[in-house]
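In: could you work out the structure for the sequence below:
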Amino acid sequence: MANNLHEEVRQILDSAVAEDGVPGIVAEVHDAGETWFGTAGVADLATGRRRAPGEHIHVGSSGKAFTAATVLALAAEGRLSPEDPVSTWLPGVVEAGGYDGGKITIRQLLNHTGGLFLTGLAPELQQSMVTDPARVWTTSELLKLAVSQPPVGEPGERFVYANGGYYLAGAIIERVTGNSYAAEVERTVIRPLGLTRTYVRPADATGYPHPHPMAYVAGALKDGVDPATLTAENWASMIDHDKPPIDVTALNTSWGWAAGGVVSTTGDLSRFLKAIATGDLLPPAQHREMWTMVAGDGVVWLPHARYGLGVIEFDRAGMAGLTVRGVSGTLPGSFTLALTTGDGGRRVVIHANTEPKTMDIPIRIIKAMYGVSLG
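Out: Model prediction:
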């Protein structure tokens, strides 16, 4: 059965390269006490270097789970509560954008129900990635970015994926502890789990430790498109996938910070996911907090997926009675998906060194790993 699973996953990886134009993709599978690692394509288009185990990868928004786990660790220490209003720790910060910091809780920042707008498509951020890719964003600039557009709803009203909520959560971590966000993630998550190849990427970083794959943007903006005109509704239609891949390995990612600034490996990410999925990292009360899902189906990019605090879970009906939990992240030149059964017994981490054009690859991986089709 293991051999059949591995062969099916390998075929999906090969298809991603041959049919979807992914430069290179890897999958690390843990099942029945065994580990299997598969690759397809290359880590570097210029040299033809193959992808390999142990590469350092930027995990993008999978880093949100590290932030949420750090907040919950501080809650377990009695230093804050997820029900604390933002204004308790950051008075006046969100009010500058017309928000009410007395009504938005830390929990709502972490489950994207605080009413903040979709920060990732803020015009100034999109423009900077095109015109000034080396720009280093400061914490104060990110906090201003988080509230640079009006609220999209009342706190608790609906789910809108907002990196800005995690910028605020990172700032709260620093205000509560007096330490840097990176230092607290190290103290509460990385060190306890022995994640020796995982770190929060420094704001001014220009590279990654070796080995690492190069990062490629599969399609650039169509000629004549103004980045300031991008919206959640039109951005996909503005991409020209026929343009050759662009090497964005040196892109500054300081805009990710507490919303997605973690560098890891497939092995470390698998260990992290198992720990947060099974309750090995957090005390029982905080573990339950992390996996309390936002009501309603389809609030994230995969069918039957719901969002907790930095994590995703598939409803049991959609997964044929299984509990399947995970994290995922996309940023220019990188896509990561990590999934596990609730007991941590069957896990998979995939990474592609470009963003996927469709959700076909993760949906096929889910079917192979867990025997269900997300139609």
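In: please count neighbours and contacts with C-alpha atoms only from this point.
Out: OK.
In: contacts for stretch 4-13, please.
Out: In this structure, residues lying in contact with stretch 4-13 by CA atoms under 8 Å, 6 or more residues apart in numbering are 25-27, 36, 38-40, 361, 364-365, 368-369.
In: likewise for stretch 145-154?
Out: With CA under 8 Å, 6+ apart, stretch 145-154 has contacts from 94, 96-99, 114-117, 119, 122, 160, 163-165, 167-168.
In: of these, grab the buried ones for PyMOL.
Out: What follows is the PyMOL syntax for the buried subset of those, where burial is set by 16 or more other CA atoms under 10 Å:
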select buried, resi 94+97+99+114+115+116+117+119+122+160+163+164+165+167+168
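In: one more sequence to fold, the one below, so I can look at both together:
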Amino acid sequence: MPGFRLPVSFLRFFAAMSAALLAASLGGCTGSPDPPEQPTASATAFAELENFGRTMIDDGAPAVLMQVRNKGEEWSRAIGVRSLETREPVQPSDPVEVASVTKSMVAVTVLKLVEEGRLGLDDAVSEHLPDLGRVVHPPFPVTVRDLLSHSSGMPDYAAKLIASRPLKEVINTRLSLTQRLAWAGRTTWEKRLAQGFEYSESDYVALALLVERLRGQPIGDVISEQITGPLGMSGTFMIGARTTPSGIAHGYLVIEDQRVDVTSPAVLTGSPSGGLVSTVQDLNTFYSALMQGKLLSPATLKEMQTPNTAGFYGLGLWIWNDTCTNGFAYGHPGDLLGYGTVSMTSADGTRQVTVALTYPPAPFILGDNPLVLEMMDVAEHTLNSMC
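Out: Take a look at the predicted model:
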């Protein structure tokens, strides 16, 4: 999700229907069977999400997928179509591209190496990747923690790559991890007196190289072995690792005045900064397991949750206010090539909201898509409505 610099604005997307109207409306919606009757305590939150999804469809989004979990209750919703060509109704369990949500899983694979003593958070990356300096020319020693928290200052390879050639050509270009960093190396890495938060896709490419060097496996295989396999996340995989499922929700861009299907683009094959396909259910499963100590030790999880100087990003985790506990919620947004996703969970993993959207077809935006900011707002408000 290149370009994010500031915490989410505090716009609020209020529900426009009561629980009774929600129950009445569900029967006629496109995309999935009628969900079971929901408890009154959660009805307002579900109504807000339903209204958000309807608004997105009215604005031209092909599909919206949502799942809420609240202390054992589950509510799933899918509105729209899998593909604008086939018009087949989308289902709640359909996979979508989740862009930068990928970073949270890559961060877990790095932190597992820290727990094993094979890596230190404050190790210089050059100790483990001696060739990194030759490729990206860092002006000062960079640590593992710097990469995880986006405070390294490394130039963003994606910005340079996208500006280099026509977008269709970029989308159809397959790159190795080293080739991605080589694009970052074409921009001078500036030395600053105080290096703060600077979101860069390159940080997580370097981290994936580190994991691959120490594990001897591709990063997608490590994620599968350590996270998605043990947690039963069968709908989650790296683009290029398997044939694109027929039920995937398709993403679109407008390029040279033509609508183009950009589902499973070659440029995201194996990308540790944004190449995962997943489902709203799988993302809730992942973040719940993470918060409940099923993937990392309490001490390591605390490190992951500790915000950097910007105050809203930890080690592969975005941080939001949780007014139910006067504490914080954790997760990650994703925004890339026709897709937007937000997955958010309470610190105890019992309240969760995941929303995935295939954007209304439009020209590519390099930077913040306003829709993902709106998704973050509605997800945060929903989570805070489930006290």
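In: what subset of the contacts of stretch 4-13 of the first structure is buried?
Out: Among the contacts of stretch 4-13 of the first structure, those classed as buried by 16+ other CA under 10 Å are 25-27, 38-40, 361, 364-365, 368-369.
In: nearest to residue 291 of the first structure, of those?
Out: residue 369 (21.4 Å; CA to CA).
In: residues in contact with the nearest residue to residue 42 of the second structure once chain neighbours are set aside?
Out: Spatially, and ignoring its direct neighbours in sequence, residue 42 of the second structure is nearest to residue 386 (6.2 Å; CA to CA, 6 or more residues apart in numbering). Residues counted as contacts of residue 386 of the second structure (CA under 8 Å, 6+ apart) are 41-42, 45, 70, 324, 351.
In: which SSE is residue 386 of the second structure in?
Out: Counting by DSSP states H and E, no helix or strand carries residue 386 of the second structure.
In: neighbours around residue 241 of the second structure, how many?
Out: Close neighbours of residue 241 of the second structure, defined as other CA atoms under 10 Å, add up to 12.
In: just give me the match in the second structure for residue 264 of the first structure.
Out: Residue 264 of the first structure maps onto residue 278 in the second structure, with residues paired by TM-score structural alignment.
In: ok, residue 213 of the first structure next?
Out: Looks like residue 213 of the first structure aligns to residue 249 there (TM-score structural alignment).
In: what of residue 60 of the first structure?
Out: So, by TM-score structural alignment, residue 60 of the first structure is matched to residue 99.
In: and the gap between the aligned partner of residue 15 of the first structure in the second structure and residue 70 of the second structure?
Out: Aligned by TM-score structural alignment, residue 15 of the first structure pairs with residue 55 of the second structure. For residue 55 of the second structure, the distance to residue 70 of the second structure (CA to CA, to the nearest Å) stands at 24 Å.
In: re the thing from before, just the ones of the buried ones among the contacts of stretch 4-13 of the first structure in strands?
Out: Cross-referencing these against strands under DSSP state E gives 25-27, 38-40.
In: now, which of those sits nearest residue 134 of the first structure?
Out: Nearest to residue 134 of the first structure out of those is residue 25 (CA to CA; 26.0 Å).
In: spatially nearest residue to whatever residue of the first structure lines up with residue 223 of the second structure, not counting backbone neighbours?
Out: Counting by TM-score structural alignment, residue 223 of the second structure lines up with residue 185 in the first structure. Counting by CA to CA, 6+ apart, residue 185 of the first structure lies nearest to residue 70, which is 5.9 Å off, once chain neighbours are set aside.
In: give me the neighbour count for that neighbour.
Out: Residues near residue 70 of the first structure, counting by other CA under 10 Å: 24.
In: how about it, what's its partner in the second structure?
Out: Checking TM-score structural alignment: residue 70 of the first structure goes with residue 109.
In: do residue 159 of the first structure as well
Out: Aligned by TM-score structural alignment, residue 159 of the first structure pairs with residue 197 of the second structure.
In: start to end distance for stretch 138-155 of the first structure?
Out: Termini of stretch 138-155 of the first structure sit 26 Å apart (CA to CA).
In: an error on my part: the question was meant for stretch 120-136 of the second structure.
Out: 21 Å.
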